[in-house]
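Chemist: Sequence and predicted model, in that order:
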Amino acid sequence: MLRIESLRRGRFGPFDLALAPGEACAVVGPSGAGKSVFLRMVADLDPSEGRVSLDGIDREAVPAPLWRRRVTYLAAEAGWWAESVAGHFSADAPSRLGPEREALRLPPEVFGWPVARLSTGERQRLALLRALSGGPRVLLLDEPTASLDPDSVRGAEAVIEARRAAGLIVVLVSHDPAQVARLASRRLAVADGQAIPSATIPSATIPSG
């Protein structure tokens, strides 16, 4: 279980949230409300106060690289540090991630492409695949489909939902109410850096495609 207790940074917070394996929570609110800051605090990318734990183990007891592998943050615009796509994946990734790559509408040869060749949408889909490749326990998604066409959105949502059904905890920032309804059963509403009373969102079936 992911537990977040009195998490804060400056004017942001406090935030409290508990999610069991397979649960998905959408963080909603206007631009500038503090949604991305919340995700970055959970991932230990920004300094914060309070307690974050996974399966009873406090974040502070885990080396930062290992924590971020277990609790993975996917930014709206992911960074790329190698010239080739392959440089961002392990050697076994092409075979291991084949079904998810197909669902994301990426060709098998994409791993051999230079990053400079990728379109914005291809980068966003590959960033999602890269985030999943490490086998995270928690996935923190910041507008993961903002640059995608409708078919690619359906593929990305199907991949996220399949991982969630297998036990992945998902925390999602999205400005698309329909996507929030499809992917999340809970909601953390944020305004002016503060959490406001949450509401349950009716679940919906993820469309295939």
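Modeler: Sure, I can see it. Numbering: from 1, shown residues only.

Chemist: all contacts plus neighbour counts: C-alpha atoms, from now on.
Modeler: Fine.

Chemist: most residues in a single helix of the chain, which one?
Modeler: In the chain, assigned by DSSP state H, the helix with the most residues is helix 150-165.

Chemist: And the next helix or strand past that helix?
Modeler: For helix 150-165, the following helix or strand on the C-terminal side (DSSP states H and E) is strand 169-173.

Chemist: ok and that following strand relative to helix 150-165, angle-wise?
Modeler: Between the axis of strand 169-173 and that of helix 150-165 there is an angle of 140 degrees, by axes from the mean of the first three to the mean of the last three CA atoms, to 10 degrees.

Chemist: returning to that earlier point: could you check the longest helix of the chain and say which residues are buried?
Modeler: 152-161, 163-164 (16 or more other CA atoms under 10 Å).

Chemist: center of this protein, which residue is that?
Modeler: Residue closest to the average C-alpha location in the chain (CA atoms, centre = their mean): Leu141, at 2.4 Å.

Chemist: From the contact counts, what lies against the helix or strand containing that one?
Modeler: Using DSSP H and E, the element containing Leu141 is strand 138-142. Under the contact criterion of 3 or more CA pairs under 8 Å, 6 or more residues apart in numbering; DSSP states H and E, strand 138-142 touches helix 35-42, strand 71-74, strand 169-173.

Chemist: closest to Gln179 out of those?
Modeler: Closest to Gln179 of those, according to CA to CA: strand 169-173, at 9.7 Å.

Chemist: now the closest one, how far from the centre of its chain.
Modeler: Counting by CA atoms, centre = their mean, to the nearest Å, strand 169-173 is centred 5 Å from the centre of its parent chain.

Chemist: Could I get the full set of helices for this structure?
Modeler: For the chain, the helices defined by DSSP H cover 35-42, 64-70, 93-96, 98-103, 120-133, 150-165, 177-183.

Chemist: which other residues reach the strand holding Leu141?
Modeler: Strand 138-142 has contacts (CA atoms under 8 Å, 6 or more residues apart in numbering) with 2, 36, 39, 43, 70-76, 131, 168-174.

Chemist: Second structure for comparison follows:
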Amino acid sequence: MTGLTDPASAAPAILPLGLEGLVFAAGGKTLIKGITATLSAGSRSIVLGPNGAGKTLLLRLCHGLILPTGGRIVWKGAAGADPALRQAMVFQRPVMLRRSVAANVDYALRLRDLARADRQQRIEDVLTATGLRRFATQPARLLSVGEQQKLALARAWALRPDVLFLDEPTASLDPAATRAVEEIILRIDAGGTKIIMSTHDLAQARRLANEVLFLHRGRLCEQTPAPVFFTAPRTAEAGYFLEGKLFPQLRRINP
């Protein structure tokens, strides 16, 4: 299955990804507040933070599903690289088309105008690698939730992206399914695809992170190598989160 170990193929790489003063506001509220960061190839970047910190929103901005209201998202890779064709995203709730498991993968590949023989080989490769080959002809919507998430990963993996965004991909899974999905994520990473994944699960972040981007209330508090983050966080917000404590609220003082 050599096709699974060459995500960039012959196309120019799109990384690194630069976030330059990124802002997103909606409904009169600023939800992403001036985030600046660079995400490079070669490491698994985990976007960590409590619920409501802006993790999902940040990934959707990076993937181009929504546009920022301020700042810029800049793909700084080789000239001629097309970011739209070199990235993929898997959501917390997998989107399954009303067709077979194999046809779900094939649909994504058809959108890239790949030849039939190439599509069939990629389908075979990713379904075998994710343990879904025996379900190839079954309706995707009849799979268990864990198997559907595996299929969502397989569909994205078949595209051989430079970057794979994962939004809380195991949030609704039991421990066994979570471990199976994490193993697939590690295989995708080992093949050279950059993983950018959000989670609020500290144990999972410890298992998967090479670096941590810690978000709190829409701000990037720190971007830190994982060993440093989990032993000596640089911000009070991260320290409270690691200790399982609520960050102190500012109290209004009435005159």
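Modeler: Now that the structure is in, tell me what you want to look at. This is a predicted model, so every value here is computed, not measured.

Chemist: Map the residue nearest to the centre of the first structure onto the second structure.
Modeler: In the second structure, Leu141 of the first structure lines up with Leu166, judged by TM-score structural alignment.

Chemist: Give me the distance between its match and Asp118 of the second structure.
Modeler: With distances taken as CA to CA, to the nearest Å, Leu166 of the second structure is found 25 Å from Asp118 of the second structure.

Chemist: And for Gly42 of the second structure?
Modeler: Taking CA to CA as the measure, Gly42 of the second structure falls 27 Å from Asp118 of the second structure.

Chemist: repeat for Ile195 of the second structure
Modeler: Ile195 of the second structure sits 24 Å away from Asp118 of the second structure, going by CA to CA.

Chemist: Compare these two (neighbour count), which wins?
Modeler: More crowded of Ile195 of the second structure and Asp118, by other CA atoms under 10 Å: Ile195, with 25 against 12.

Chemist: now for the more buried one: what does it line up with in the first structure?
Modeler: Aligned by TM-score structural alignment, Ile195 of the second structure pairs with Val170 of the first structure.

Chemist: Hmm, Gly71 of the second structure is touching Ala25, no?
Modeler: No. Counting by CA atoms under 8 Å, Ala25 is not a contact partner of Gly71 of the second structure; they are 11.6 Å apart.

Chemist: Just want to know which of those two has more residues nearby.
Modeler: More crowded of Gly71 of the second structure and Ala25, by other CA under 10 Å: Gly71, with 16 against 13.

Chemist: How much space separates the aligned residue in the first structure for the more buried one from Leu129 of the first structure?
Modeler: In the first structure, the residue paired with Gly71 of the second structure according to TM-score structural alignment is Gly50. For Gly50 of the first structure, the distance to Leu129 of the first structure (CA to CA) stands at 31 Å.

Chemist: related to what we said a few turns ago, check the gap between the match of Ile195 of the second structure and Leu139 of the first structure for me.
Modeler: Taking CA to CA, one finds Val170 of the first structure at 5 Å from Leu139 of the first structure.

Chemist: repeat for Ala75 of the first structure
Modeler: The gap separating Ala75 of the first structure from Leu139 of the first structure is 11 Å, by CA to CA.

Chemist: What is the burial count for Thr150 of the second structure?
Modeler: One thing to correct before we go on: residue 150 of the second structure is Lys, not Thr. Neighbour count of Lys150 of the second structure, defined by other CA under 10 Å: 28.

Chemist: contacting residues around it?
Modeler: 130, 132, 181, 184.

Chemist: After alignment, which residue of the first structure pairs with it?
Modeler: With TM-score structural alignment as the criterion, Lys150 of the second structure pairs with Arg125.

Chemist: Equivalent analysis for Met96 of the second structure, please.
Modeler: So, by TM-score structural alignment, Met96 of the second structure is matched to Trp80.

Chemist: now swap in Arg60 of the second structure and tell me
Modeler: With TM-score structural alignment as the criterion, Arg60 of the second structure matches Arg40.

Chemist: In this structure that match contacts Asp46, no?
Modeler: Yes. If you go by CA under 8 Å, Arg40 of the first structure and Asp46 touch, sitting 5.7 Å apart.

Chemist: Show me which of these two is the more surrounded one.
Modeler: Arg40 (20 against 12).

Chemist: For that one, give its distance to Thr72 of the first structure.
Modeler: Relative to Thr72 of the first structure, Arg40 of the first structure is positioned 10 Å away (CA to CA).

Chemist: Likewise for Glu5 of the first structure?
Modeler: Glu5 of the first structure is 19 Å from Thr72 of the first structure, by CA to CA.

Chemist: For those two, indicate the residue with more neighbours.
Modeler: Thr72 (26 against 15).

Chemist: Count residues in the vicinity of the closest residue to the more buried one other than its chain neighbours, would you?
Modeler: Nearest residue to Thr72 of the first structure, sequence neighbours excluded (CA to CA, 6 or more residues apart in numbering): Leu139, at 5.1 Å. Residue crowding around Leu139 of the first structure was assessed by other CA under 10 Å; the count is 28.

Chemist: what do you get for Leu213 of the second structure?
Modeler: Number of residues near Leu213 of the second structure (other CA under 10 Å) recorded here: 24.

Chemist: same check, this time on the one 10 residues further on
Modeler: Gln223 of the second structure is surrounded by 21 other residues when neighbours are defined as other CA under 10 Å.

Chemist: so it touches Asn210, yeah?
Modeler: No. Gln223 of the second structure lies out of contact with Asn210 (CA under 8 Å); the separation is 10.8 Å.

Chemist: so what sits against both of those two?
Modeler: Listed contacts common to Gln223 of the second structure and Asn210 are nil; contacts here mean CA under 8 Å, 6+ apart.
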